[in-house]
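Novice: turn this into a model:
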Amino acid sequence: MLASKLFFRFSFLVSLFSVSLLGGESHAQMQIARPPALESRMAAQGDWHVAGEVAPEELELTPDEKRNILVYERGNRAVVHITTRSVQVDAFYLMERPAEGSGSGSVLNKSGLILTNYHVIEDARDIRVTLFNGESYVASLVGQDPVNDIAVLKIDAPPEVLFPVQYGDSSKLRVGQKVYAIGNPFGLERTMTIGIISSLNRVLPSRSGRTMKSIIQIDAALNRGNSGGPLFDSSGRLIGMNTAIASRTGENTGVGFAIPIASVKRIVPQLVANGRVIRPDIGITRVYQTDNGLMVATVTQGGPSDQAGIRGFRLVREQIQRGPFVYEQTRIDRSEADTIIGIDGQRVQTADDLLSVVENKQPGEQVVLTIVREGETISLPVKLGEGD
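Specialist: Got it, this is the predicted structure:
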């Protein structure tokens, strides 16, 4: 039954094609006598156009079409296809099995640096990058930042086949602005889809458990394989990197998300220089979220907060006598723990609120924590250290 349905669909398409060919031949071979009145009108008014024929001047591209073509021609050669090979462990049989993945990326410079998402190359043992001309190169990992889902690769390709993207400015984006996504959905290389900016300043959970901020929401179609590809403005400038969709099926639903170029420009130089993002460390290792703020549980011994006098939970050892036996037990005393309610004048309600301010600083800079200690509100300066 299935075979007959498939044959019917195929034969139907062939039939349409045959009819169109036959129709063209019959029109070329047959000559239809014109009525006398029609002959006289043609002689008076000149040549007539066949019904359905379009005058040459009507075939001009619209301004909107010209803009679409301009963006594609400026950006498509900067888009690369990334394929990966990795090994996954089968949880049932406890055996390793090979796995393949694919995504998109952008050429950053003539030296062969490639921008993509961290989740595209996560745990990959082999990475290959295919350029617009079909040439494929082995890629090495330069640096990665799981928190912001950004990675930088390097390929050894001749400069003449590398066409870097042009950076735009994501700080001036407006809702309703037209955007263009180019990538490799389902392996279909350098496919362009068009949409608008649906919203700005969205937040997304990252694979590290943290949240990514200032995310661009778009309605341009994104599918599997678009991850890591560029998002262009109407001038063909890079304004973001496509990274995720909101979908229960894994396919496009018209709700896509892109990392703004401002975040990319801030993180990529650190990945190139250090292989990772060197983040400042405040020296607080565990907090508990309460209705009043963040209660400090533990601080790094000798770390920035410890040196500043921030208090966490205190371990109290007690001896309890039961009959002839004496037992020692440890209990946690929360009574002296500080509760953080603000940092640098900004109110803090979650751990992400605290870390967002800290990560906008550099190691060695100072922040001011506003805390509640034994019912009293005080401010303590903390000099940030260097994190892992």
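
Novice: drop to CA atoms for contacts and neighbour counts, all remaining ones
Specialist: Fine.

Novice: buried sites along the longest strand that the chain contains?
Specialist: The residue-count maximum for a strand in the chain (DSSP state E) belongs to strand 191-205. Residues 191-200, 204 are the ones in strand 191-205 that count as buried (16 or more other CA atoms under 10 Å).

Novice: which strands and helices lie in contact with that strand?
Specialist: If you count contacts as 3 or more CA pairs under 8 Å, 6 or more residues apart in numbering; DSSP states H and E, strand 191-205 packs onto strand 178-183, strand 211-218.

Novice: the shortest one: which residues count as buried?
Specialist: Read it as strand 178-183. By neighbour count with 16+ other CA under 10 Å, strand 178-183 contains the buried residues 178-183.

Novice: three-state assignment of the residue nearest to the spatial centre of the chain?
Specialist: For the chain, the residue sitting closest to the mean C-alpha position, by CA atoms, centre = their mean, is Thr243 at 2.1 Å. With DSSP: H, G, I helix; E, B strand; the rest coil as the basis, Thr243 sits in strand.

Novice: how close does it sit to Gly168?
Specialist: According to CA to CA, to the nearest Å, Thr243 and Gly168 sit 18 Å apart.

Novice: residues in contact with Gly23?
Specialist: Not one residue lies near Gly23 by CA atoms under 8 Å, 6 or more residues apart in numbering.

Novice: one more sequence to fold, the one below, so I can look at both together:
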Amino acid sequence: MLKNVALMFFLACSSLLLIVPNSHAFEENIIGQLENAVKKVVASAESSVGCILVSRSPVYKELGAIPLDNIPGKLGGFVPPAEPQKRLRKPLDKSKSSLDLSDPETFPDSFGTGVVVDPSGLILTMAHVVKDAVKVYVRFPGGKGSYADIHALDGRSDLAVLRLIEKIPDLKPLKFGDASNLKKGQFLIHISNPYASGFYDGSPSVGWGMLSNLRRKWNNQTAEADRTQVPLYQYGTLLQLNTVVKPGASGGALLTMDGSWVGILSSIAGWPGADSSEGYAVPLDINHRKIIEVLCKGEEVEYGFLGVQMA
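Specialist: Okay, here's the model as predicted:
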């Protein structure tokens, strides 16, 4: 009896020695496939993701660098004056001397991320990134870029579309996916410019994580009198991620493992006291796609509202 038990134990140990190496090779193969899939998506998508540089400095007005036609959103470009000291009432201090956002050495006052939605030069970003901007510049991988006007902006969805002033060749829009098909636990890739990582050369940063939850709500209460201005975040539309969305990443692309664009990162969708290890994104579902289509036309988004209140 003991001999039989010993023989069985020997055979079991021998089989483990044969299985473990094969199991290790199998794991390495799976990891390799996953890594290759991520690299393929990044290589295809990163050229469509730009670093948005924003300035709200009042000095542009002193320099006469504000468009005269006073059209909302028309910000124009910027050419540094040859002798700025003579045109100003007082000399520029050092902190305000770098106003040319097209200069790779200029670090912006504010920043975010944008994604190409039309090869003609339309860039989708978050409205809070460019709200009240005086000048906006978008830099893409390789250093190519252009100043931009705010083509259209919608505060309720927190979405905005920029129009590049200069034509940039070979702009490639990302392929829209359908966020309504996403499932909890799905792996996702994000490409963005946290802390203006691409301000110098336009090269965005890459990360990946898991979809933690769907239809999350922005925990920021709004007074009943302001119901017509309630952000869509508050209606439980957000995608929750197990990865942090850092400042500057707002407007970044959230992609599936096959490269479909399914979400727009937002760094303000969280709230104080929330888990710092989580992040949020606006889903590219049919409703948000309709909003983007309206903004791309340069039109105002209209929302239906049932005007019934309790007495």
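
Novice: mind putting the helices and strands packed on strand 191-205 of structure 1 into TSV with distance to Ser102 of structure 1?
Specialist: TSV is the format used below for these (distance: least, CA to CA, whole Å):
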stretch	distance to Ser102 of structure 1
strand 178-183	11
strand 211-218	22
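
Novice: list of residues touching the longest strand of structure 1?
Specialist: Applying CA under 8 Å, 6+ apart, the contact partners of strand 191-205 of structure 1 are 72, 174-185, 211-222.

Novice: what do you get if the cut-off is 7 Å, keeping everything else the same?
Specialist: Applying CA atoms under 7 Å, 6 or more residues apart in numbering, the set of residues contacting strand 191-205 of structure 1 from outside is 175-184, 211-221.

Novice: filter those to the buried ones?
Specialist: 178-184, 212-221.

Novice: how about the secondary structure of whatever residue of structure 2 lines up with Phe132 of structure 1?
Specialist: Using TM-score structural alignment as the criterion, Phe132 of structure 1 maps onto Pro141 of structure 2. Following three-state DSSP, we place Pro141 of structure 2 in the coil state.

Novice: Glu27 of structure 2 too?
Specialist: Quick answer, by three-state DSSP: Glu27 of structure 2 is helix.

Novice: how close does it sit to Lys131 of structure 2?
Specialist: 47 Å.

Novice: looking at these two, which has the bigger crowd around it?
Specialist: The residue with more neighbours, out of Glu27 of structure 2 and Lys131, is Lys131; 17 against 12, by other CA atoms under 10 Å.

Novice: residue in structure 1 matching that one?
Specialist: Checking TM-score structural alignment: Lys131 of structure 2 goes with Glu122.

Novice: can you check Ile189 of structure 2 too?
Specialist: Using TM-score structural alignment, Ile189 of structure 2 pairs with Tyr180 in structure 1.

Novice: quick one: the helices in structure 2?
Specialist: For structure 2, the helices defined by DSSP state H occupy 2-45, 59-62, 84-87, 127-130, 286-296.

Novice: make JSON lines from those helices and add distance to Lys96 of structure 2 to it.
Specialist: Below are the helices of structure 2 laid out as JSON lines (distance: least, CA to CA, whole Å):
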{"stretch": "helix 2-45", "distance to Lys96 of structure 2": "35"}
{"stretch": "helix 59-62", "distance to Lys96 of structure 2": "8"}
{"stretch": "helix 84-87", "distance to Lys96 of structure 2": "12"}
{"stretch": "helix 127-130", "distance to Lys96 of structure 2": "19"}
{"stretch": "helix 286-296", "distance to Lys96 of structure 2": "33"}
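
Novice: now, of those, which is deepest in the fold?
Specialist: Most buried of the helices of structure 2, by mean neighbour count (mean count of other CA atoms under 10 Å): helix 127-130, with a mean of 24.

Novice: do you know how far Val115 of structure 2 is from Gly50 of structure 2?
Specialist: Per CA to CA, Val115 of structure 2 is found 6 Å from Gly50 of structure 2.
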